[in-house]
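Asks: Give me a 3D structure for the following:
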Amino acid sequence: MEVDSARSDVSPLPREEYVEQAHLFEVLGARMRENIPAQEILESLREEILVTTKLPMAVDFMLAELRHLGAFATAMERLPHYFTPFQAFVMAEAENDRQRFDLRVGLEILRREAAYRAEGASRQGLFLYQLEVLCRNRMGYDAGLDAIAKDSAFDEHWRNWILTVRRQIGIVDMADLLFVRSEFYHERKAAEQGSPALFNELVAEATAQGFPPLFGRQEGRIAWANRKKDPLLLFGALHRQLGYPEAPRSAVADPEERLLPVLARRVEQLEARLKLVEEEQRGGIDLHRFYKPTDFDGVTGEG
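Replies: Presented below is the predicted three-dimensional model:
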């Protein structure tokens, strides 16, 4: 038996859906940096998105939820046939006021995942990308791995193993968890018994018991080489070798970057107040500029 670690189509939606999803998340993140309201962004994106996809209908629903509840995550949770549980989880974490997780980072996470699926993702790469996202951004492993396990991209064997990782992460070395479910583990076991020909028999036996290899020889070798090391070194090596996207991470906040917009708004407020004071000293404030021309229709000035 040989694990197919090459990229294969494990995405439940057509490629064009993921291409448009990636565009949606990219534009949302970019325009939010310009302080454009999310509702306005979605309304304009509704016209940009390819109408032959189902994303425009999803955007309409997201707009409705945004107007009523002020959040994206609830809409994504209520569209499980279109958005994955992991996508909804990431958005919920980004919108949680108690978490120090930037919404723009969350959108970039979703953009990279959608683009990866559009290119043709492998189960190994998809799982490792999602797990690295949880690790690097200090998101909850319990709820995060549960959301990953519910992704339709993973079959029953993968789902059972992901839930095992959920129970054992932090107790068992992540490299060991990967190693024992790889082809390289059975290869070493056969070599230790002095008969490399036993490899196929060991794999068949493990598969019959419900524990087939989920990772190939290459991933197993990387995991073996990174045992008892920082998990980030493991992720770095796997990312380089498997070619899945690099997991975005929250940047260290720059105090000056946060302070400058606040100061700019205060300066604008002071300028507006000074103009009002100057107008009053010159003979009064012209109130007409605070109203639309139609506001004075029918007004004659008579008591």
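Asks: C-alpha from now on. contacts and neighbour counts both.
Replies: OK.
Asks: all helices for the stretch 101-250 of the chain, in order.
Replies: Secondary structure of the stretch 101-250 of the chain (DSSP state H, counting those that start in this stretch): helices at 103-119, 123-136, 141-149, 156-168, 174-179, 183-192, 199-208, 217-225, 231-242.
Asks: how about a markdown table for the ones you listed, with distance to residue 77 and mean neighbour count added?
Replies: Putting the helices of the stretch 101-250 of the chain into a markdown table (distance: least, C-alpha to C-alpha, whole Å; neighbours: other C-alpha atoms under 10 Å) gives the following:
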| stretch | distance to residue 77 | mean neighbour count |
| --- | --- | --- |
| helix 103-119 | 14 | 22 |
| helix 123-136 | 18 | 20 |
| helix 141-149 | 11 | 19 |
| helix 156-168 | 20 | 16 |
| helix 174-179 | 29 | 21 |
| helix 183-192 | 36 | 19 |
| helix 199-208 | 34 | 16 |
| helix 217-225 | 33 | 21 |
| helix 231-242 | 29 | 16 |
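Asks: Which one, of those helices, ends up nearest to residue 264?
Replies: helix 103-119 (21.9 Å; C-alpha to C-alpha).
Asks: chain center to the closest one, what's the gap?
Replies: 5 Å (C-alpha atoms, centre = their mean, to the nearest Å).
Asks: can you state the direction angle for that helix and helix 123-136?
Replies: 170 degrees (axes from the mean of the first three to the mean of the last three C-alpha atoms, to 10 degrees).
Asks: Please name every helix or strand in contact with helix 103-119.
Replies: Helices and strands touching helix 103-119, by 3 or more C-alpha pairs under 8 Å, 6 or more residues apart in numbering; DSSP states H and E, are helix 15-32, helix 85-95.
Asks: now the other sequence, so there's something to compare against:
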Amino acid sequence: MLEREEYIEQAHLFRSLAERMAAGIAAQEALVAIGQEVLATAKLPLAIGYLVGELKLVGTLSTALARLPHYFTAFQTFVMRQAEDEGGRFDMRTALAVLEREAGYRAEGASPQGLFFYRFECLSRNRLDYAHGLVAVAEDEVFDADWRSWIHTVARQVGFIDLADLVYVRSPEYWRIDSREALLAGRQASGPDRAILFGDKEGRIARANRGKDPLFFFAALQRQLGYPVVPRPAPATPSAESPALLARRLERLETRVKLLEEEARGGIDLARFDPKNFVARSDDGHG
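Replies: Predicted structure coming up:
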């Protein structure tokens, strides 16, 4: 996991990039400017330099995030890849808002429970791919082996079993009710036979929301426990009226033209975009 200052600067990156792209500024130009603004003692300026290089090379940000797994998470990469899918319905503005909100939450000291609920609601509210999305959710250092195993179970059972039920049986509340029912029935109560991942409060909220719309469950968690609210999808804007989308497409066309020109002159130098160079520079600059 990163230092708090890195998450603060990441939140600034995603917020500023969204604002400038909405104003029609090309992503590459916006990133260069943001790279000058962010805290010089953080590792983010080096990461931004690599993002700019990847935009020049292939025209996408998700590929750069994927090549820097020591700095960006698999879930951040997944969200960006979904936003860059031109055939999808996930808007880049919403994606950047999702990433900004998560980075801000992590800067405050995110809990595994809060981070899981936030990410699951992101998938649910934006109708993203649960199978690949939950795999990306699990690939985070904040989750231990028990958590990762449970998240993979959720990925297999989502759509068949309510999330509230899956949370409820992993809370002390479930075993409290089970012990009470065993006592009333005159039988021996059994203790937990699986890892407890949630607290009493999450368990009670889950029990109260069994069989309900999962969005009600998320809203109750946010009200009662202060978990972060997921940004709502941005209203659809026709592509002809979206300067950010037009700027992205123009930038990709320019990138392809430059690649063709470089190839015609005798080849493309890929060394300057190698993530190993980023790691080396990061280690040299930060001990």
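Asks: quick one: TM-score?
Replies: The TM-score (TM-score structural alignment, normalised by the length of the second structure) is 0.80; 242 aligned residues with a C-alpha RMSD of 2.1 Å.
Asks: could you dump the helices and strands packed on helix 103-119 of the first structure to a markdown table with mean neighbour count?
Replies: Below are those laid out as a markdown table (neighbours: other C-alpha atoms under 10 Å):
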| stretch | mean neighbour count |
| --- | --- |
| helix 15-32 | 19 |
| helix 85-95 | 22 |
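Asks: can you put those in CSV and add distance to residue 76 of the first structure?
Replies: Formatted as CSV, those follow (distance: least, C-alpha to C-alpha, whole Å):
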stretch, distance to residue 76 of the first structure
helix 15-32, 12
helix 85-95, 5
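Asks: Between the ones you listed, which one is closest to residue 221 of the first structure.
Replies: Of all these, it is helix 85-95 that lies closest to residue 221 of the first structure, at 28.1 Å by C-alpha to C-alpha.
Asks: Now do that closest one: everything it contacts.
Replies: 71-74, 76-77, 99, 101-103, 106-107, 110, 139, 144, 147-148, 150-151 (C-alpha atoms under 8 Å, 6 or more residues apart in numbering).
Asks: Specify, as a residue range, where it falls in the second structure.
Replies: Under TM-score structural alignment, the alignment places helix 85-95 of the first structure onto residues 74-84 of the second structure.
Asks: Give me the mean deviation of that stretch from the first structure.
Replies: For stretch 74-84 of the second structure, the mean deviation from the first structure after alignment is 0.3 Å (mean C-alpha distance after the TM-score superposition for the first structure).
Asks: rewinding a little: identify whichever of the helices of the stretch 101-250 of the first structure lies nearest to residue 256 of the first structure.
Replies: Closest of the helices of the stretch 101-250 of the first structure to residue 256 of the first structure is helix 103-119, at 18.7 Å (criterion: C-alpha to C-alpha).
Asks: now the angle from that closest one to helix 15-32?
Replies: Taking the same axes, to 10 degrees, helix 103-119 of the first structure and helix 15-32 form an angle of 160 degrees between their directions.
Asks: compared with the second structure, how much does helix 103-119 of the first structure deviate?
Replies: With the two structures superposed, helix 103-119 of the first structure lies on average 0.4 Å from its match in the second structure, counting by mean C-alpha distance after the TM-score superposition for the first structure.
Asks: and residue 189 of the first structure, how far is that from residue 26 of the first structure?
Replies: Distance of residue 189 of the first structure to residue 26 of the first structure, computed by C-alpha to C-alpha, to the nearest Å: 46 Å.
Asks: er, residue 173 of the first structure actually
Replies: Distance, residue 173 of the first structure to residue 26 of the first structure, using C-alpha to C-alpha: 35 Å.
Asks: ok, for residue 50 of the first structure, nearest residue in space, not its chain neighbours?
Replies: Spatially, and ignoring its direct neighbours in sequence, residue 50 of the first structure is nearest to residue 20 (7.1 Å; C-alpha to C-alpha, 6 or more residues apart in numbering).
Asks: so how far is residue 106 of the second structure from the aligned residue in the second structure for the one you found?
Replies: Residue pairing (TM-score structural alignment): residue 20 of the first structure is matched to residue 9 of the second structure. Separation of residue 9 of the second structure from residue 106 of the second structure (C-alpha to C-alpha) stands at 11 Å.
Asks: Please apply the same query to residue 242 of the second structure.
Replies: As for residue 242 of the second structure, its distance to residue 106 of the second structure is 31 Å (criterion: C-alpha to C-alpha).
Asks: One more: residue 197 of the second structure?
Replies: Separation of residue 197 of the second structure from residue 106 of the second structure (C-alpha to C-alpha) stands at 19 Å.
Asks: cool, residue 74 of the second structure as well?
Replies: 15 Å.
Asks: same question, residue 234 of the second structure
Replies: Distance from residue 234 of the second structure to residue 106 of the second structure, by C-alpha to C-alpha: 23 Å.
Asks: Check residue 175 of the second structure too.
Replies: In terms of C-alpha to C-alpha, residue 175 of the second structure sits 31 Å off from residue 106 of the second structure.
Asks: Name the nearest residue to residue 148 of the first structure, ignoring sequence neighbours.
Replies: Closest residue to residue 148 of the first structure apart from its sequence neighbours, by C-alpha to C-alpha, 6+ apart: residue 86 at 5.5 Å.
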